Each structure stands twice: as structure tokens, then as C-alpha cells.
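A.B. asks: this one's structure only:
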């Protein structure tokens, strides 16, 4: 998400399960768009534990478009590092579109990036 561009957010209902090749293809597309705009990306991850940030930095030239990644597995980390309102988490649950959106917005606000991506979900059968 970028404050200077239309909201291009997707929910989990719109995204297929991704393998490494599919993730690389998506990131290659995103990186091209960011480079064309002169923008940087910040990630905010929960259940993926930095996997997306690692995939970003695995791509050649990522220093030109990847700014930083936040791993905020706990609700406290989401609040402390990204500024996600604890009341929002309490109202919607940590695994919700409003919280994911707030995480992405927090990643942008707390970095030098103009675009943000966030992932939250349940890790495993017991969370």
C-alpha cells in the first residue's frame, strides 16, 4: 500500500497459496513497479516470521527498492513497533484485514518506505 497510489490491497480470499517460485514472481513484479516509481517497500509480518522480507532480499538489486522488515509476531509487538491500536486488535482480532492494513500503514509510518505489505494469520493448528 502506498499513500501516493490507489489502495491495491488484497485479502487472503484473493490470494492463492504461494510456493517459492510464485512468491518470487510476485516480488519481481512489485519490485519493478517500485523502481519505476522510485519508491521503497517495508514489510510487516506476523505468522511468516520474516519470510517475505527474506524473499525480498534474496532478489538481486533489492537494496534499490526494499527498505526494511518488521517481524511482529505478538500483539504487543504489533502495538509497540507498528503502532497498531490495541483496541483494533481486541475488536477485530490479530488475524483480520483491519489489523493487517494497520500493520502495513505502521510499517510505512515507521520507515523510509512509501509502500508497505503486511501478513497476519494463524501459524499451525494451535496458533
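C.D. replies: Good, I have the coordinates. Model, not experiment: these values are computed from the prediction.
A.B. asks: going forward, measure contacts and count neighbours with C-alpha atoms only.
C.D. replies: OK.
A.B. asks: my read: residue 107 touches residue 67, true?
C.D. replies: No. At 10.1 Å, residue 107 does not count as touching residue 67 under the criterion of C-alpha atoms under 8 Å.
A.B. asks: Please enumerate the helices of the chain.
C.D. replies: Using DSSP state H, the helices of the chain run over 20-37, 51-58, 75-82, 86-92, 97-109.
A.B. asks: hmm, back to that, who's more crowded, residue 107 and residue 67?
C.D. replies: Shown here are residue 107 and residue 67; by other C-alpha atoms under 10 Å, residue 107 has more neighbours (30 against 22).
A.B. asks: next up, a second structure to put side by side with the first:
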């Protein structure tokens, strides 16, 4: 699924689910650069469920905006389970949202390594009074646009599952 227009029904379903439960969301995005929030805001009425979004592409932004600990970034790296968890929990703490999703990965075409190849994306979902969940996906090196679209689709699904 690399066509962003195919993601609109998923975003709409998420907005409706959040509205029905009276919940607000936030997103902490790195490799998707705000794509999840952009998809949600395409849906009329999304202002009732989207508090804010954080585009934290650099490590400095992750630390400044989300309070991701410097030692986590130094030890585990920006693309890691630890960072994804800290991003989601930081977004929740720095917003009025009830649930948060985070995305950090390597969209390519460069930047990958044997340990962390292009297409590796870590996600986390956090919620008030909920245990933070983590998911790692290896989408493969299928192009920057495809990896970003797949990441956005996965983030919408993770957030929807969190509030079920």
C-alpha cells in the first residue's frame, strides 16, 4: 500500500473511533515527517480528536520536544525500540492527548546498515493508564515513498488497536 489515497478510509475510521470513545490523540513522527497527522487532518471533524503532532526528525528535536533521554539516543540510536517508546511516552506527557503513537525508522535511500537496514521502522503506542506497546517492521528497501506510506498505515492501525 503505497498510494496515500488508500489510507484515507483508515484515517477516517480512526477519527470516528476516537470520537466515539471521547479520546484525543497525538503523534510523534520522525521518518514520516508529519504524514500521520496530515492524514488525520484530511478528515472533517478531526480537530475534536487530534491535539497536536510532533515532527522530531533530529535527535535534538526528540530530546527538546519529547524529552527522549540523550543516553537512550546514544546507547540505542534514534531507530530503536527504546527511542520509539520514549517518543510515544514523551508525546503523551507533552500534550493533552489520551493516546499517542510514535514512528522512527530509516526510509532511505541511504542511512541503512547491516544492523539497521533501510526499511526498518520502530513504532510505539502509549495511552493513559495503558502499557506502552512496541512494534518493529522491516519493510525492505522498496523506496522512500513506499516505506513512509507503509509506516503511516501501520501507525494508524497500531493506534486503532490501542483504543479497542
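C.D. replies: Cool, the structure landed. The shown structure was predicted, so the numbers you read here are calculated from the model rather than taken from an experiment.
A.B. asks: And the TM-score between these chains?
C.D. replies: Overlay of the two chains. TM-score (TM-score structural alignment, normalised by the length of the first structure): 0.79; 111 aligned residues with a C-alpha RMSD of 1.5 Å.
A.B. asks: that older thread, make JSON lines out of the helices of the first structure and add distance to residue 115 of the first structure.
C.D. replies: Formatted as JSON lines, the helices of the first structure follow (distance: least, C-alpha to C-alpha, whole Å):
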{"stretch": "helix 20-37", "distance to residue 115 of the first structure": "8"}
{"stretch": "helix 51-58", "distance to residue 115 of the first structure": "13"}
{"stretch": "helix 75-82", "distance to residue 115 of the first structure": "14"}
{"stretch": "helix 86-92", "distance to residue 115 of the first structure": "22"}
{"stretch": "helix 97-109", "distance to residue 115 of the first structure": "6"}
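A.B. asks: deepest of the ones you listed, which one?
C.D. replies: Across the helices of the first structure, the average number of neighbours (mean count of other C-alpha atoms under 10 Å) peaks for helix 97-109, which reaches a mean of 23.
A.B. asks: Quick check: it compared with the second structure, mean distance?
C.D. replies: Aligned to the second structure and superposed, helix 97-109 of the first structure gives a mean residue distance of 1.2 Å (mean C-alpha distance after the TM-score superposition for the first structure).
A.B. asks: Output the residue interval of the first structure matched by the longest helix along the second structure.
C.D. replies: What stands out as the longest helix in the second structure, according to DSSP H, is helix 144-162. Alignment note (TM-score structural alignment): helix 144-162 of the second structure is unmatched in the first structure.
A.B. asks: so what secondary structure elements neighbour that helix?
C.D. replies: helix 8-21, helix 35-41, strand 99-105, strand 120-127 (3 or more C-alpha pairs under 8 Å, 6 or more residues apart in numbering; DSSP states H and E).
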